[in-house]
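Visitor: pasting the structure only:
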């Protein structure tokens, strides 16, 4: 049976993600220090804190509006590559959300639209050692689970597992995009911070959505 995902569910997801990012900010920063600008943790923490502040102050009343506001907030508050990429992810999700609550298939379509936006914005492909390496497998697993008629909670759990596997698979890769690509072969042996934060995002979705 499909479960309707509405504003309350999406809000719980975003709040959970913000909590995890805050708790693991130093971990994200350390990962980024190895191959980037050492600011992924602080940037994402600042951005998600701003999103939570918006939700507290003037929460949107529909799913698409909530996703759009989240994307716009991240674009305006997060520096580096994370702001435009995560902002695009949520803005594209908003565009695919349509009116009203989301059923299981709509959740999968929205996340897939977010991935397509990230691909277009970042010009990255699978294997480039970016957030795409976690987000792509997550979308594939979510599509497969929903398509097979699994409960949304189970499909999201599978998506979170796939994201984690994609994240872990970035360790031996040589970066081909972003600041990490400047290191060449020296970027191998390090987990990608963007793939790590995306895994947190999908794990937060699995922990909060499709359980009512």
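Guide: Arrived safely. All values reported here derive from a predicted model rather than from experimental measurement.
Visitor: only C-alpha atoms for contact and neighbour calcs from this point on.
Guide: Noted.
Visitor: show me what contacts the residue in the chain sticking out farthest from the centre?
Guide: Relative to the centre of the chain, and counting by Cα atoms, centre = their mean, the farthest-placed residue is residue 185 at 26.6 Å. For residue 185, the contact set (Cα atoms under 8 Å, 6 or more residues apart in numbering) comprises 174, 175.
Visitor: take a look at this one as well, against the first:
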């Protein structure tokens, strides 16, 4: 069946924890080019703390996402803690107490997560932020479903669009955040937020597909 049981999908979040910890140095290196260089450190710390809270206590996807969101808001400094914390918290609410996670449910999760981020910040696509990966990914997932493609295929489309969006930030000038002070000098490198967003969406796609 083209769905995953909510109460058995907490592994999606534990997989995310592993991905963020594995990419700690990579994300900080990217961030160091035009930022503080601590994005990977903060993400690894926040996701790692969530992993510790979830260890030994199997959770459904909604519970695990809520725990991750709360932990990121409480324990990650800068703008990324609130942004990703609210992103995952909104995704958790979109799943709620549903028995299964299917394509329409995941589409609702993406919509809710994006809306939560947009409520906090004033960035838009083209400003060299995580939205340059998230918005195309959400749109690609929705377009795949509208074309009658399977949940698995839609996840592939989402991950590919996130990667393409991430790569697009290399040619963009930062319009918001600390990097915006560099102006044209911010061009030529990837945005750390877009990179972590692509890693997150890619990981979620792989995890869900493994059970479809």
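Guide: Arrived safely, thanks for sending. Since the model is a prediction, treat every value here as computed from it, not as a measurement.
Visitor: can you pull the TM-score for these?
Guide: TM-score for the superposed chains, counting by TM-score structural alignment, normalised by the length of structure 1: 0.93, backed by 210 aligned residues with a Cα RMSD of 1.5 Å.
Visitor: how about the contacts made by the nearest residue to residue 189 of structure 2 once chain neighbours are set aside?
Guide: What sits nearest to residue 189 of structure 2 in space, not counting adjacent residues and going by Cα to Cα, 6 or more residues apart in numbering, is residue 170, at 4.6 Å. Each residue near residue 170 of structure 2 by Cα under 8 Å, 6+ apart is listed here: 187, 188, 189, 190, 191.
Visitor: run the last query once more with 6 Å
Guide: With contacts taken as Cα atoms under 6 Å, 6 or more residues apart in numbering, residue 170 of structure 2 has the following neighbours: 188, 189, 190.
Visitor: please apply the same query to residue 37 of structure 2.
Guide: Listed by Cα under 6 Å, 6+ apart, the contact partners of residue 37 of structure 2 are 28, 31.
Visitor: on the three-state scheme, it is what?
Guide: The assignment at residue 37 of structure 2 comes out as coil when based on DSSP: H, G, I helix; E, B strand; the rest coil.
Visitor: state the distance from it to residue 179 of structure 2.
Guide: Remark: distance between residue 37 of structure 2 and residue 179 of structure 2 (Cα to Cα, to the nearest Å) = 11 Å.
Visitor: swap in residue 91 of structure 2?
Guide: According to Cα to Cα, residue 91 of structure 2 and residue 179 of structure 2 sit 28 Å apart.
Visitor: residue 40 of structure 2 now?
Guide: Relative to residue 179 of structure 2, and taking Cα to Cα, residue 40 of structure 2 is found at 16 Å.
Visitor: neighbour-wise, which of these two wins?
Guide: Set side by side, residue 40 of structure 2 and residue 179 give different neighbour counts by other Cα atoms under 10 Å, the larger being at residue 40 (25 against 22).
Visitor: isn't the more buried one up against residue 30?
Guide: No: with contact defined as Cα atoms under 6 Å, residue 40 of structure 2 does not reach residue 30; the gap is 8.8 Å.
Visitor: mind giving me the packing neighbours of the helix or strand hosting residue 158 of structure 2?
Guide: Assignment of secondary structure by DSSP states H and E places residue 158 of structure 2 within helix 151-168. Contact here means 3 or more Cα pairs under 6 Å, 6 or more residues apart in numbering; DSSP states H and E; on that basis helix 151-168 of structure 2 packs against helix 131-146, helix 192-209.
Visitor: correct me if wrong: residue 72 of structure 2 contacts residue 46.
Guide: Yes: with contact defined as Cα under 6 Å, residue 72 of structure 2 and residue 46 form a contacting pair (5.2 Å).
Visitor: what do these two both touch?
Guide: The contact sets of residue 72 of structure 2 and residue 46 do not overlap (Cα under 6 Å, 6+ apart).
Visitor: pull the number of nearby residues for the nearest residue to residue 181 of structure 1 once chain neighbours are set aside.
Guide: Once flanking residues are discounted, residue 181 of structure 1 sits nearest to residue 175: 4.6 Å by Cα to Cα, 6+ apart. Number of residues near residue 175 of structure 1 (other Cα under 10 Å) recorded here: 25.
Visitor: roughly how far apart are residue 175 of structure 1 and residue 73 of structure 1?
Guide: Summarising the geometry, the distance separating residue 175 of structure 1 from residue 73 of structure 1, computed by Cα to Cα, is 28 Å.
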